[in-house]
Every structure is written in structure tokens, then in C-alpha cells.
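[1] Sharing a sequence plus its predicted fold:
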Amino acid sequence: MELPLVVGIDGSADALRAVDWAADEAALRDCPLHLLYASIWEPYEGPAFPVGALRQLRPAGTDRTVAAAAEERARLRSPDIAVTADECDEDPVYALIDASDRAAAIVVGSRGHGLPGIVLGSVSLTVAARAHCPVIVERAGAQASVDDRWVVLGLGGPGNMIFAAVEFAFEEAALRGCGVEVVHAWTRCHRERATVRGGRFDETRIFHEQRAKEWLDDALARPTAAYPDLPVRRVVVESHARPVLLQAASQADLLVVGAQRRRNALGLQLGLVNHAMLHYAPCTVAVVPAKDVKKSG
């Protein structure tokens, strides 16, 4: 049975944009679409809560309205796909992470019903950091390019290579009928920069560029063979990764980055570059974990 795309919904404008994006994506993939509304809010007519209990209140029937409206929207958007919706009394983060074991990808909006002014909502950020499948964050205000369409793939150094992200980017580009732009940025250490300033031959640049070419050849060998007609262009520059990727994303349909999950780790698991992309990228962002990721205990 084909795994569905799972969309986290909460009735917000951002979540509805995520529904639209996921409905289009499901049509491209010819796969099912599952809408998941998770909430720990209690209905008004529930039993009286004990003194001191912290319970959030919301009018009865809200869950059904949110789920039904999102389901109707998805069916109208992509009539030929199978759409289902579910509701559960659970924290949205835990519900979506649990669903990621049985999903082709998780799709979420960038903020949801969060605090105004927050760049990225806590639910979206936490799910992107911990899910077991690709997480696609539909960025508010993201505009797909028309004339020159590319899926941008951000790759770090050889030690951070995540082949699942490479495969995902090529698959997405093939679905869209566009090319893949592979972006790699590198920087020199202080000693290397000092050597160049001293007037010696710039061997460090040649070394870094040659090394980048070799591991890019290795990383892209299998997907380019699988998609021989797919346009591929490489951008290898001496710079910090964040500004380079943000610039590339300004003309992208989709930005794909890899994430190496750490088992039983506390704190930020996305890395500084991925964290910045989720907060500031001007297009939809897909965070793809390594395929050997396992649940943390």
C-alpha cells in the first residue's frame, strides 16, 4: 500500500496553504492524502475540571469543522486523489512525529495558530527536527517560479552527505519537469586565509574546489544515471552556506536540505544552516533525514 502525504492542520491560513501544496503534490505523486488535526484542547461541554487543573477551552465541534473544511478544500483542489481526515486528542508535535512512521512525507505550514511575529512556529520546527520521514514546510508567501524552475539541493561537506536528500531532490524535480540546482558552499580556515594574504600560491582554493568536484561526482552519480534527461547544474562557491542557499532559494520551486538525526540528543538537531532555511527561505523547504534514522528512546 502506498504511503500517504500527511498534512498537519489547525484551521490557520498557513495550514490551509499547506493543504493546497500537499494536494498538488499528492496529484503529482498519485498518492493518498491524509489530513491530521491533533489538539489537546477540551470542549466546553466536558466535565468540570478540578481546581488547579490547567485546561484550555474551545467551543464544541471545532475539531470537526476544521477537519471537514480542510478535507473539502483538498478534494476540490485535486479531485482525483484519495483524501482522508482524522482527529485526535493529542499534542500536535507527538501526533505528527508518530504519523511520520507511516507517511511518505509530513507537510506543515510555517506558523499555524502561533504568536504573531514568530518566523516559524514551534510545531513546524520541532516536527522538522524529529520526524522519521521528510518534512515539508510550506513557507508563507512562497512563490513558485514560472520561467526558470529549479529544485535547489543544499549539500554540506563530504562528512555531512545525506544521500536520501539527493534522491528526494531528483524525484521532486522529475515530478515537476524541472532541473536540480546543487549548491555547495565552502570556507577556509584562518590559517589558509592568512597564507593566501601572504602572497603564496592559492593552493587551498584548488584543493577545496577539486575535493568538492570529486564528492559531488560521487553523490550525483546514481541519481543522474536514474534521471539522464534531468537538467543538473552545480554551484560551488567560497562562502558561508546560509546566504548562498537563501539566494538560490529565491528562484526555487523547492529547497531540499538533509538532516542527520542524533539519537537521544537534546537541543537543536537541524543544524544552524537548516534552522536558518526554515526560518528565512523564500520558498517551500523540505528537510530530509538520513534513511537509517531510528526513533530516539
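    Received, thanks.

[2] going forward, measure contacts between C-alpha atoms and count neighbours the same way
    Will do.

[3] Check which helix or strand F201 maps to.
    In the assignment (DSSP states H and E), F201 maps to no helix and no strand.

[4] what does R73 give?
    helix 62-77.

[5] Show me which positions of that helix end up buried.
    63, 66-68, 70-71, 73-75, 77 (16 or more other Cα atoms under 10 Å).

[6] For A142, state which of those residues is nearest.
    Using Cα to Cα, R77 is the member of the buried residues of helix 62-77 that lies nearest A142, at 18.2 Å.

[7] Below is an additional structure, to be compared with the one above:
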Amino acid sequence: MDLPVVVGVDGSGPSLRAVDWAADEAVLRGVALRLVYASLWERYEGDRLAEDLGEPAERVRAQDVVESAARRARRRRADVKLSTDIVPEEPEYVLLRESRSASLLVTGTRGRSGVAEALLGSVSLTVAGHAHCPTVVVRGSHDNRGGARDDHARAGDGPARSRESRAPSSGRVVVGVGEKAPLRFAFEEARRRGVPVEAVRAWRCPARESTDHPRQTGEPARLHEQQAVQALEEALQGAPADVEVHRRVVEGHARTVLVDASRDAGLLIVGARRRPRHFGLQLGRVAHGVLHHSACPVAVVPEWND
């Protein structure tokens, strides 16, 4: 049984862009798209409509959000297999439970209460730090030509526009090389899109090594660079022959290097180690940094440790 792509919706602009991305991805994978609304998300205008229909305001709001998101998804990809659900729980709990039976979980950057879309909302951060399946936080423009006008429009209003040939993005897939799971995910995503993978390994020379012996400043740096090159080559052994792979070794902090690489990428992929009995936020500094600052959608791929 093929697991669906699940996207959390709440009626906000970022969540509608996430619906676009998730609809494209579901069609690429050949799986269903599942739209999930947690009804304890922030309330917005809808009381008058509820009074007219004689129904509870919260239920009307939830139905309106889900129906609008469904129309949006069908306009984006008419061939997408679609299901919806309204769950009366907090969004973090709902989406984490959904991640146990999803191939991919997709969220926007912030909900309707967000005051600065450049920063990551608490729901998306919590989900990325605990999900059981890979999670994509949709940042950047990601080939959404509709722009802000479409983000706030009713998904069913106006003439439908065909977008059947559109993939989530035509840009390359960038992956931070460290764990194995993110690399496997990167190869699969690049194959679906028909784009190359850029495998990035960052390295740094500790300050004490470059200053203790001023006459030998260059030697420690070369050693660290060589170690990074070797680690990258070892990680890419067995890379699939049908995926074009570009190798890149860069001096600098990993999160800064990856954010820079995201500026003209279609998808940035990082790993996050998971420990089954650990209850805190399971995101490393690199994943946390790129989730807040990447210029393109970010996939966080869990790597499970016993």
C-alpha cells in the first residue's frame, strides 16, 4: 500500500503554498494527497456564516478551510487523488500522529497567527523535530507563479488553470552529506524530478590549529579539506547511476553553506537523528538553522538511532 503525502492546512497563505507543493509531490510519487485540518488552530472570521447556516462557528470554519484547500489542490493538479480530514485536536499532535502513516508530511512556514513569515512557526518546528517520516517545510517561491494573489483567493473562484506538467521545482536537489537517510531521499527526489543532486560537505579548521604554528597555517586547513573530500566520496559510494551527482566541498559552518546553496535550489535536504526514548526537540543545529533561513523548501529526513 502506497502511503499518502499529508499536508497540514489552516487557511493561511503559507499553508496554501504548502498545498500547491504537496499536490505536485503527490502526483510525482503516484500517491494520494491527504489534507488535514486541526480544528484547534487559530480561529478566524466565520461567525456570521455559522449563524446563517445554523451550525457551530468552529465547524463552519474548519469546513471552509478544508474545502478551499481541496479546490486549490485540484486546480493545481486535476489528477491528484484527494482525501480530507478535520480533527478536533492540537495541530502538533495531529500531524505527528499522521506522520506514522505518511510517506511525506508537508507544512507551511507559519500559521495564520504568524507575524513574520521569514521565521518558522512553532507547529512546523515541532513537527520537523519529531515526525516519523520525512517532513518538508515549504519556504521560498518554489515555482508558485500565482503569487500572493492566489494565496488569499478562494481556491474554487475564477477559471481553473491547468498545471499538469508542473513539478514541485525544476531546480536541483541539494543535500547536506552526513547521514545515509538524507542521501537516499535526495536520490529518490532527484530521480522523480529529473534534476541533479548537489552533495555538499562543509568543513572548518579549528582556530587553535591555524594559529599555534603561524608558519604552517595552510597545512591544517588542507588536512581538514582532504578529510571532508574523503568523507564525501565514501558517502557517495554506490550512488545510483541514473542520477547526476555534483560534489561540493566548502569551508564554513554547515548551516551557512547550505543556506547559501538553497538560493537557487528546488529542494534542500538535511538529516535529523531520532532517539526513540528522547522527548525533546530532535533537530541538530544545522537542521534548525536551515529551517529558519533557507530560500527554498527544506526536507528534514529522520535517521533513527537505538
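    Cool, the structure landed. This is a predicted model, so every value here is computed, not measured.

[8] count of neighbours near E209 of structure 1?
    When counting by other Cα atoms under 10 Å, one arrives at 14 neighbours for E209 of structure 1.

[9] Can you tell me what it aligns to in structure 2?
    Counting by TM-score structural alignment, E209 of structure 1 lines up with E225 in structure 2.

[10] host element of the residue in structure 1 sticking out farthest from the centre?
    Here structure 1 reaches farthest from its C-alpha mean at G199, the gap being 43.6 Å by Cα atoms, centre = their mean. G199 of structure 1 is part of no helix or strand when elements are defined by DSSP H and E.

[11] Counterpart of it over in structure 2?
    When structure 2 is aligned by TM-score structural alignment, G199 of structure 1 is paired with R215.

[12] And its match, how far from A18 of structure 2?
    Distance, R215 of structure 2 to A18 of structure 2, by Cα to Cα, to the nearest Å: 53 Å.

[13] quick one: the closest residue in space to S169 of structure 2 that isn't next to it in sequence from V175 of structure 2, how far?
    Excluding the flanking residues, the one nearest S169 of structure 2 by Cα to Cα, 6 or more residues apart in numbering is G266, at 5.0 Å. According to Cα to Cα, G266 of structure 2 stands 11 Å off from V175 of structure 2.

[14] Skipping its backbone neighbours, what lies nearest R100 of structure 2 in space?
    In space, R100 of structure 2 is closest to H132, 5.6 Å off (Cα to Cα, 6+ apart).

[15] Run a quick neighbour tally on that neighbour.
    By other Cα under 10 Å, 23 other residues sit near H132 of structure 2.

[16] Kindly report the same for L115 of structure 1.
    A count of nearby residues for L115 of structure 1, using other Cα under 10 Å, gives 11.

[17] That one falls within a helix, correct?
    No: applying DSSP: H, G, I helix; E, B strand; the rest coil, one finds L115 of structure 1 to be coil, outside a helix.

[18] Give the other helices and strands that the strand or helix carrying L220 of structure 1 contacts.
    Using DSSP H and E, L220 of structure 1 falls within helix 203-226. Applying 3 or more Cα pairs under 8 Å, 6 or more residues apart in numbering; DSSP states H and E, we find helix 203-226 of structure 1 packed against helix 163-176.

[19] And the contacts of the helix it packs on?
    Applying Cα atoms under 8 Å, 6 or more residues apart in numbering, the contact partners of helix 163-176 of structure 1 are 28-29, 150-153, 179-180, 219-220, 223, 227, 230, 256-258, 287-291.

[20] Show me these that map onto helices.
    In helices, judged by DSSP state H, the following of the contacts of helix 163-176 of structure 1 are found: 28-29, 219-220, 223.

[21] Return the member of those residues nearest to Q143 of structure 1.
    Nearest to Q143 of structure 1 among these, counting by Cα to Cα, is L28 at 18.2 Å.

[22] now that closest one, nearest residue through space, not along the chain?
    Nearest non-adjacent residue to L28 of structure 1 (Cα to Cα, 6+ apart): L175, at 6.2 Å.

[23] what about the residue nearest in space to the middle of structure 2, distance to V257 of structure 2?
    Nearest to the mean C-alpha position of structure 2, by Cα atoms, centre = their mean, lies V136 at 1.7 Å. Per Cα to Cα, V136 of structure 2 is found 19 Å from V257 of structure 2.

[24] Next: C205 of structure 2.
    Applying Cα to Cα, the value for C205 of structure 2 to V257 of structure 2 is 15 Å.

[25] the more surrounded of the two?
    Taking other Cα under 10 Å, C205 of structure 2 and V257 do not tie; V257 has more neighbours (20 against 17).

[26] which residues sit in contact with the aligned partner of the more buried one in structure 1?
    The alignment partner of V257 of structure 2 in structure 1, by TM-score structural alignment, is V244. Taking Cα under 8 Å, 6+ apart as the criterion, V244 of structure 1 is in contact with 183, 185.

[27] what's the average distance of the helix or strand that contains V244 of structure 1 to structure 2?
    Per DSSP H and E: V244 of structure 1 is located in helix 241-249. Compared with structure 2 after fitting, helix 241-249 of structure 1 has a mean deviation of 1.3 Å; criterion: mean Cα distance after the TM-score superposition for structure 1.

[28] Excluding chain neighbours, what is closest to S250 of structure 1?
    Leaving aside its chain neighbours, S250 of structure 1 sits nearest to P282 (5.7 Å; criterion: Cα to Cα, 6+ apart).

[29] Structure 2: which residue goes with that neighbour?
    Using TM-score structural alignment, P282 of structure 1 sits opposite A295 in structure 2.
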